[in-house]
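1. Provided below are the primary sequence and the corresponding predicted coordinates.
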Amino acid sequence: MSLVAPRNANDVLAFRRPPGDPGFGVYIHWPFCAAKCPYCDFNSHVRRQPVDQARYVAAFRRELKLAAERSRGETVTSIFFGGGTPSLMAPETVGALMDAVAENWTVAPDAEVTLEANPSSVEASRFRGYRAAGVNRVSLGVQALNDPDLRRLGRLHDVAAALEAIRLAREIFPRLSFDLIYARPRQTVEAWEAELNQAIDLAADHLSLYQLTIEMGTPFFDLHKAGKLKVPDGELSAELYEATQQITAARGLPAYEISNHAVPGAESRHNLTYWRYGLYAGVGPGAHGRLNGRDGTRHAIANEPLPETWLQMVEDWDGGAITDEPLTLEEQADELLLMGLRLTEGIDLARWRKLAGRDIDRASEADLATHGMIERLGPDRIRATPAGMMVLDAVVADLA
């Protein structure tokens, strides 16, 4: 089965949506991991017994059908298998889920199909099966390129396994991205610059570079609160961020979003759908979506996060949503602002005004511009500057 099998990377990079069209995405959440990383607050779960993949496929199929009934007429431009660790799925499971998407929607012939993977040798050996199933982009959770930090981050792979997974991914898939975490304990700017340059040497067309954040409810939070885990302070974090922007731009992978860098034309189309505030279906335990209700109003949908509870809900009632709430136009305007200002392309103010029913607060805009936090890109588009990106929540609050 090969739902999407572009001939080469150039075929993929030639894809273009009409101006202003964010596309329509399908997000499939596989919530299981081999181990829980101590910094992770994602909806991921470790199970000691094998997961009944056939049973979960049947549940996903039910939820996909339900989502499709709310999005008739949409053409799927991207599919994203996230988690958790989707590379724990058998290739046959991925193929069955892609078949289910194709049964329920029209799928663009050059749709982007991404699968997140951990770079252990066992999972990397499945790459050819995922490619045969139609995956044309893989996102590897590398996180660090030195073994001591990988151990501290609780990763199950070492650098040798990461390098082999990157090599295989570049050989097998038209497109590759991998993640790194920086602002790690005891990390210096010089060490990060060397590691980042090594990553760019290895990268194909995309890197996701995240600052380590201490999230409540994680082991890292408890260690940090007890004073046993120290991370870079605000000044050093800013230096690390600035070095990241400078090096990636100089090496041909400029930022197109706060934490994402790509060769121009190789941006993640699926994530651009989120950031450009498009509609998308989210299926699986803990998945979120934005779909229209029967009255045409955009709804915020969130699924039950516990896998077994979600599974039972879908089997009993076809869907696993625990919230399905209409968003007011003001709420939609706020979400558009929050998501769109993450992008270096910024937001279309005409679209914002249509939702908000008013103009951006001119005094706040002028103040933020004076302090170098935002800038105009023509008469009806604004974006956050690199300085504004570092305090984006405050910028959004002032503008909204």
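-> Nice, thanks for sending it over.
2. CA only for contacts and neighbour counts going forward, please
-> Noted.
3. Strands of the stretch 251-400 of the chain, residue ranges please.
-> Counting by DSSP state E, counting those that start in this stretch, the segments of the stretch 251-400 of the chain that form strands are 255-257, 260-262, 280-283, 288-292, 298-303, 321-326, 347-348, 374-376, 381-384.
4. Would you mark the buried spots in the fourth one?
-> Meaning strand 288-292. Residues 288, 289, 290, 291, 292 are the ones in strand 288-292 that count as buried (16 or more other CA atoms under 10 Å).
5. ok, so of these, who is nearest residue 390?
-> Taking CA to CA as the measure, residue 390 lies nearest residue 288 of the buried residues of strand 288-292, at 25.5 Å.
6. State the distance from that closest one to residue 260.
-> Here the criterion is CA to CA, to the nearest Å. By it, residue 288 lies 21 Å from residue 260.
7. gap between residue 273 and residue 135?
-> 18 Å.
8. quick one: which of those two has more around it?
-> More neighbours surround residue 135 than the other of residue 273 and residue 135, with 31 against 19 (other CA atoms under 10 Å).
9. give me every residue that touches that one.
-> Taking CA atoms under 8 Å, 6 or more residues apart in numbering, we find residue 135 in contact with 4, 5, 112, 113, 114, 115, 173.
10. Verify the stated contact: the third one with residue 137.
-> Right, the one you point to is residue 112. Yes. Between residue 112 and residue 137 there is a contact under CA atoms under 8 Å: 7.0 Å.
11. dropping in the other structure now:
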Amino acid sequence: MGGRGQEQAKQSHLSKPGPDSPGFGIYLHWPFCKAKCPYCDFNSHVRHREVDQDRFASAMIKELRHYAGRQKAAGTVKPVTSVFFGGGTPSLMKPSTVAGLIDEIAALWAMAPDAEISLEANPTSVEADHFKGYALAGVNRVSLGVQSLHDDQLKFLGRMHTASEAKAAIELAQRHFERMSFDLIYARPHQTPDEWAAELGEAVALAADHLSLYQLTIEQDTPFFALYRNSKFDLPDEDTSVALYEMTHEALEAHGLPAYEISNHARPGFESRHNLTYWRYGDYVGVGAGAHGRLDLGNGRIATSNERHPESWLEKVEEIGSGATDEDNLTLEEQGDEFLIMGLRVREGINLKRYESLSGHALSHQRIDELIGQGLLERNGPERIRATRAGFLLLNTLVAELASASS
């Protein structure tokens, strides 16, 4: 099980491409969940009957072959540096399903010898039992959706696991995988900085090398949106939210887990390689219901977007080989804008020459100097700029200022 993928992916230590060599990733979306969390607006679906995993996996393989064939025809094939199983809840997949998909990827593309293969998992006892099988299949990194280390908050967030199950899953993941990460949600109703500091300290003690920490946001078309609109709960005010954010960054930096992206913290060398491919504006294939992709097919960069409804996606792939509903040729301006939006999220920032190469024009050095003077940008190399921590808090404004003042 997972022989080819395991042999090509397993390494004692994983390196990562540099800032200007973002790598090439494969994203596989498993859209099913046991229950829909009230804050979640991801493309996830609950099915009250057993999902035909073999049929869905066969369709994902067919879609992988579709994109591999197009890359080969265009002469733009690259080694795979990362694979990411996202969702939904990929840990509902059988290990044999995961193994088959990894092996197919390894058959279609050359796998980098240090390829990162990640899988998102929920820390329920049933899914944690799959960890050994996933490791044998070739998965070498797992990301756990813990969200809180307190039972009352897990209940509020609609999670199906307990705090003790989460801690047990973290321990189990550390035994089976070379690398692991877990997510927490903060800035919850009535949460104080002292309460978050205590929970954060507990998280740091549990974490091996990576933490993803997200402030609770209220998204439309979620149960939380209606509850919040009807004043069923309140969120911390802006000053408290900023204080929580600042405290988070300072505390984790002091513990050797600095922020390498707005919401992601890692020990140096243990950043998420797959997510860095996104933020460094690299190419990636997206397969599965609702998946997105960015690809160079020889005549410019395309953006792909798949049918979101799982069964509709399945039928579309079985009929024509791809579940894409949209495939757009990105203009130079769009590529430049995307590069700014993604690249300024990360601490390493962006290469100004690469922006110019992608967009066809340079950013305004005068506007850059003005934003540096305002404490929102800083230089971190002869041709590099990055957002400061203050700039992270105003990132959308920062991107808009730079894009509108390009020369």
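-> Received it, and whenever you're ready, just let me know what you need. This one's a predicted model, so the numbers in the text were calculated from it and none came from an experiment.
12. thinking again about what came up before, tell me the one of the buried residues of strand 288-292 of the first structure nearest residue 241 of the first structure?
-> Nearest to residue 241 of the first structure among the buried residues of strand 288-292 of the first structure, with distances taken as CA to CA, is residue 288, at 28.8 Å.
13. That closest one pairs with which position in the second structure?
-> When the second structure is aligned by TM-score structural alignment, residue 288 of the first structure is paired with residue 292.
14. who touches its match in this structure?
-> Residue 292 of the second structure is in contact with 285, 286, 303, 304, 305, 306, counting by CA under 8 Å, 6+ apart.
15. The fourth one: neighbour count?
-> It refers to residue 304 of the second structure. Residue 304 of the second structure is flanked by 21 other residues according to other CA under 10 Å.
16. what residue of the first structure matches up with it?
-> Superposed on the first structure with TM-score structural alignment, residue 304 of the second structure falls opposite residue 301.
17. Dump the contacts of residue 292 of the second structure to TSV, plus distance to residue 244 of the second structure.
-> What follows is these, written out as TSV (distance: CA to CA, whole Å):
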residue	distance to residue 244 of the second structure
285	36
286	34
303	36
304	36
305	35
306	36
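18. which of those residues also appear as contacts in the first structure?
-> Mapping the contacts of residue 292 of the second structure onto the first structure (both residues aligned by TM-score structural alignment, their matches' CA atoms under 8 Å) leaves 285, 286, 303, 304, 305, 306 still in contact.
19. can I assume the fourth one is in contact with residue 322?
-> Going back to what we said before, that points to residue 304 of the second structure. No. Using CA under 8 Å, residue 304 of the second structure is not in contact with residue 322; the gap is 10.4 Å.
20. Residue in the first structure paired with residue 195 of the second structure?
-> Matched by TM-score structural alignment, residue 195 of the second structure corresponds to residue 191 in the first structure.
21. which strand in the second structure runs the most residues?
-> With residue count as the measure and DSSP state E as the assignment, the second structure has strand 111-121 as its longest strand.
22. longest helix in the second structure, by residue count?
-> Counting by DSSP state H, the longest helix found in the second structure is helix 53-74.
23. Give me the helices and strands touching that helix, please.
-> With contacts defined as 3 or more CA pairs under 8 Å, 6 or more residues apart in numbering; DSSP states H and E, the packing partners of helix 53-74 of the second structure are helix 95-108, strand 283-287, helix 310-320.
24. sorry, back to before: for the match of residue 304 of the second structure, which residues are in contact?
-> Applying CA under 8 Å, 6+ apart, we find residue 301 of the first structure in contact with 288, 289, 290, 291, 321, 322, 323, 324, 325.
25. need the helices for the stretch 101-250 of the first structure, in chain order.
-> 121-124, 127-133, 147-152, 159-172, 189-202, 219-225, 234-250 (DSSP state H, counting those that start in this stretch).
26. what's the mean deviation for the last one versus the second structure?
-> Helix 234-250 of the first structure differs from its equivalent in the second structure by a mean of 0.4 Å after superposition (mean CA distance after the TM-score superposition for the first structure).
27. Any figure for the gap between the residue nearest the centre of the first structure and residue 205 of the first structure?
-> Centroid-nearest residue in the first structure: residue 271, 5.5 Å away (criterion: CA atoms, centre = their mean). Using CA to CA, one obtains 15 Å as the distance from residue 271 of the first structure to residue 205 of the first structure.
28. residues contacting residue 371 of the first structure?
-> Contacts of residue 371 of the first structure (CA under 8 Å, 6+ apart): none.
29. now for it: what does it line up with in the second structure?
-> That one, residue 371 of the first structure, aligns with residue 374 by TM-score structural alignment.
30. Now do its match against residue 38 of the second structure, distance only.
-> Using CA to CA, residue 374 of the second structure is found at 39 Å from residue 38 of the second structure.
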